[in-house]
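In: Dropping the sequence and predicted coords here.
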Amino acid sequence: MRILVINPNTTPSMTAKIGLSAQAVASDTTEITTLSPDKGPASIEGFYDEAYCVPGVLEIIRKGEIMGYDGYVIACFDDPGVDAAREIATKPAIGICQAAMYAASMVSTSFSVVTTLPRSIPIIERLAQHYGMTHFCRRVRAAALPVLSLEDPHSNAIEQIKAEIYQALEQDRAESIILGCAGMSDLAQWLSCETGVPVIDGVGAAVKMVEALIGLGLKTSKVGAYGFPLPKPYQGDFAPNQWES
């Protein structure tokens, strides 16, 4: 099977890191391709960045459909454009937040999310509600660090994340931890060993879930909300990307 993993931001080092994390958990028979848009924000830190990354994500998925990929992972914890992606994808498309929360709910009775900036907290809280995960989610915490600091080997980002995890275990009584940024994907296994609890990376969780859906022969339903977009003219920069049935 062939899975296309999309980093919605335009930072090459993060795309490479996400690709390695995806490859590390993929089955031997799974081919992973990792791409990012050629336009959009360098990092995604709020609704504005989300809005500007979505057109590039959808463009990649449209090309993926033509190239015959079997499934898609959108590797940003805000799950930007997932519903729109499912409208144009015939194959499974999963966001890493949804995948991580569902995985955590299967290995523990509660989780806390450790993300980057405080402004991401209400966004992730809304996603937890949207996915029916508020019963499991003890708290969304921020380590108060910019996303791009995760790409800087001289920053103290790892120590800040670890400290926030220990606070979540003590104060929230969380039984598992979710890393709330794809840029943290390479830390999950190490942090699990350090803390003694499941620390879940959404990139890996999403890859394995897409593999499972493909193995079950499931595709995205085209009855109702995820039906193909209705054909209509688009103006300006989006005109070449109008939907053609």
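Out: Okay, I see it. Since the structure is predicted, the reported quantities are computational estimates derived from the model, not experimental observations.

In: okay, CA-based contacts and neighbour counts for the rest of this
Out: OK.

In: ok, the residue positioned nearest the centre of the chain to residue 40 distance?
Out: The chain has residue 96 as the residue nearest its centroid, 2.8 Å off, counting by CA atoms, centre = their mean. From residue 96 across to residue 40, the span is 19 Å (CA to CA, to the nearest Å).

In: give the contact list for the residue nearest to the centre of the chain.
Out: Counting by CA atoms under 8 Å, 6 or more residues apart in numbering, residue 96 makes contact with 73, 74, 75, 76, 77, 79, 182, 202, 203, 205, 206.

In: Using the three-state scheme, assign the fifth one.
Out: Following DSSP: H, G, I helix; E, B strand; the rest coil, the label given to residue 77 is coil.

In: Skip ahead from the longest helix seen in the chain and say which helix or strand is next.
Out: When the chain is parsed with DSSP state H, its longest helix is helix 47-67. The element immediately downstream of helix 47-67 (helix or strand, assigned by DSSP states H and E) is strand 71-74.

In: distance between that following strand and the chain's centre?
Out: Taking the mean of its C-alpha atoms, strand 71-74 sits 9 Å from the chain's own mean (CA atoms, centre = their mean, to the nearest Å).

In: Mind listing what's buried along that strand?
Out: Neighbour counts over strand 71-74 (16 or more other CA atoms under 10 Å) mark 71, 72, 73, 74 as buried.

In: Tell me who's in contact with the last one.
Out: Contacts here follow CA under 8 Å, 6+ apart; on that basis residue 74 touches 5, 6, 7, 8, 80, 82, 93, 94, 95, 96.

In: is it true that residue 174 touches residue 110?
Out: Yes: contact criterion CA atoms under 8 Å: residue 174 and residue 110 qualify, at 5.4 Å.

In: Residues in contact with both of these two, list them for me.
Out: By CA under 8 Å, 6+ apart, residue 174 and residue 110 have these common neighbours: residue 138.

In: sorry, back to before: quick check, nearest of the buried residues of strand 71-74 to residue 55?
Out: Nearest to residue 55 among the buried residues of strand 71-74, counting by CA to CA, is residue 74 at 12.8 Å.

In: another one to put next to it:
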Amino acid sequence: MRDIHILVINPNSTASMTQKIAAAARAAAGPFSRITAINPLEGPAAIQGPADGEAALPGLFDLFERSLKTDPSISAVIIACFDDTGLWELKAKSRVPVVGIGEAAYHVASVAAERFSVVTTLSVSVPVLEENLQRTGLAARCVRVRASDVPVLELENPESDARHKIEAEIQAALRLDGIGAIALGCAGMADLAADLTAQFKVPIIDGVASAVRLAEAITA
């Protein structure tokens, strides 16, 4: 098997989140994969809804183009925002596969269970994710996109009650939605997936790990 170099781009400018994403990506990667994780230096600190997504595009596109131009070893690119910011534009012009973590999580959740729900951050992101589910062809498999009312940057604050709110929304989904899996709807939740899977005894899908494994599968 050949070596695989996966570039992970966090489209927001929060370096601590990029570090968390990089750790999750490396934990999921196989022995022949190398992970590089980067983020723009400018742009929104978090992507919460379409306005932030639009504001993140210039930095994301510039970083993507410069990275592919200067590093021919890159085998695949992961866009590490669950909104799949800029994903379709980059797929259309990239010389390598481009995978979104939202896209990847939907596909993996649909394999893990016949029906799944998404637990995301704020309600402003819900329409974006619903539109993406339509575009990936998996809207019929997703029962509901649920907002936990957790601002993205609260996931970086160990003193916040973010995890408690996410747990409460997962409990509600499992009680009410008739599902067999949950997709965590934010890259900042990547470090929670394993613990939540053990806690709730159903697959809790992290989009970062899902995207790494799909990128490996299509570039092997």
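Out: Structure received. Just so it is clear, the model here is predicted, and its values are computed rather than measured.

In: coming back round to it: on contacts alone, who are the packing partners of the longest helix of the first structure?
Out: strand 2-6, helix 82-88 (3 or more CA pairs under 8 Å, 6 or more residues apart in numbering; DSSP states H and E).

In: Which one of those lies nearest to residue 119 of the first structure?
Out: Counting by CA to CA, residue 119 of the first structure lies closest to helix 82-88 out of those; the figure is 20.4 Å.

In: what does that closest one correspond to over in the second structure?
Out: Mapping helix 82-88 of the first structure onto the second structure (TM-score structural alignment) gives residues 87-93.

In: Residues contacting the matching stretch, please?
Out: Here stretch 87-93 of the second structure has contacts from 61, 79, 97, 98, 99, 100, using CA under 8 Å, 6+ apart.

In: can you put those residues in a markdown table and add distance to residue 169 of the second structure?
Out: Formatted as a markdown table, the contacts of stretch 87-93 of the second structure follow (distance: CA to CA, whole Å):
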| residue | distance to residue 169 of the second structure |
| --- | --- |
| 61 | 34 |
| 79 | 25 |
| 97 | 33 |
| 98 | 30 |
| 99 | 27 |
| 100 | 23 |
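
In: Among these, which one sits closest to residue 220 of the second structure?
Out: Nearest to residue 220 of the second structure among those: residue 97, at 11.6 Å, using CA to CA.

In: Could you export the contacts of residue 74 of the first structure as a markdown table, including distance to residue 213 of the first structure?
Out: Listed next are these as a markdown table, based on distance: CA to CA, whole Å:
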| residue | distance to residue 213 of the first structure |
| --- | --- |
| 5 | 15 |
| 6 | 18 |
| 7 | 21 |
| 8 | 22 |
| 80 | 21 |
| 82 | 16 |
| 93 | 10 |
| 94 | 10 |
| 95 | 14 |
| 96 | 15 |
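
In: any idea which of those residues has the most stuff around it?
Out: Neighbour counts for the contacts of residue 74 of the first structure peak at residue 8, which has 33 neighbours (criterion: other CA atoms under 10 Å).

In: Can you classify the aligned residue in the second structure for that one by secondary structure?
Out: Under the alignment (TM-score structural alignment), residue 8 of the first structure pairs with residue 11 of the second structure. Assigned by three-state DSSP, the conformation of residue 11 of the second structure is coil.

In: what's the counterpart of residue 78 of the second structure in the first structure?
Out: Match for residue 78 of the second structure (TM-score structural alignment): residue 73.

In: wait, its match sits on residue 98?
Out: No: under the criterion of CA under 8 Å, residue 73 of the first structure is not in contact with residue 98, lying 10.8 Å apart.

In: Could you pull out the helices in the second structure for me?
Out: Secondary structure of the second structure, counting by DSSP H: helices at 15-28, 50-70, 87-93, 101-112, 126-136, 162-176, 193-200, 207-219.

In: Please convert those helices to CSV, extending it with distance to residue 147 of the second structure.
Out: Formatted as CSV, the helices of the second structure follow (distance: least, CA to CA, whole Å):
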stretch, distance to residue 147 of the second structure
helix 15-28, 20
helix 50-70, 15
helix 87-93, 22
helix 101-112, 15
helix 126-136, 7
helix 162-176, 8
helix 193-200, 17
helix 207-219, 16
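
In: closest one to residue 145 of the second structure among these?
Out: So among the helices of the second structure, helix 126-136 is nearest, using CA to CA, at 6.2 Å.

In: so the closest one corresponds to what in the first structure?
Out: Counting by TM-score structural alignment, helix 126-136 of the second structure sits on residues 121-131 of the first structure.

In: quick one: residue 119 of the first structure and residue 199 of the first structure, what's the gap?
Out: Residue 119 of the first structure sits 22 Å away from residue 199 of the first structure, going by CA to CA.

In: Settle it for me: which of these two has more neighbours?
Out: residue 199 (26 against 14).

In: Which residue in the second structure aligns with the more buried one?
Out: Checking with TM-score structural alignment, residue 199 of the first structure has residue 204 as its match.

In: And for residue 186 of the first structure?
Out: Looks like residue 186 of the first structure aligns to residue 191 there (TM-score structural alignment).

In: count of residues packed around the residue nearest to residue 28 of the second structure when sequence neighbours are not counted?
Out: In this structure, residue 28 of the second structure finds its nearest non-sequential neighbour in residue 209, 5.2 Å apart by CA to CA, 6 or more residues apart in numbering. Neighbours of residue 209 of the second structure under the rule other CA under 10 Å: 25.

In: Just confirm residue 209 of the second structure contacts residue 22, I think it does.
Out: No: with contact defined as CA under 8 Å, residue 209 of the second structure does not reach residue 22; the gap is 10.0 Å.

In: Spatially, what comes nearest to the counterpart of residue 162 of the second structure in the first structure if we skip its sequence neighbours?
Out: Counting by TM-score structural alignment, residue 162 of the second structure corresponds to residue 157 in the first structure. Distances taken as CA to CA, 6+ apart place residue 150 nearest to residue 157 of the first structure, at 6.1 Å, with adjacent residues excluded.
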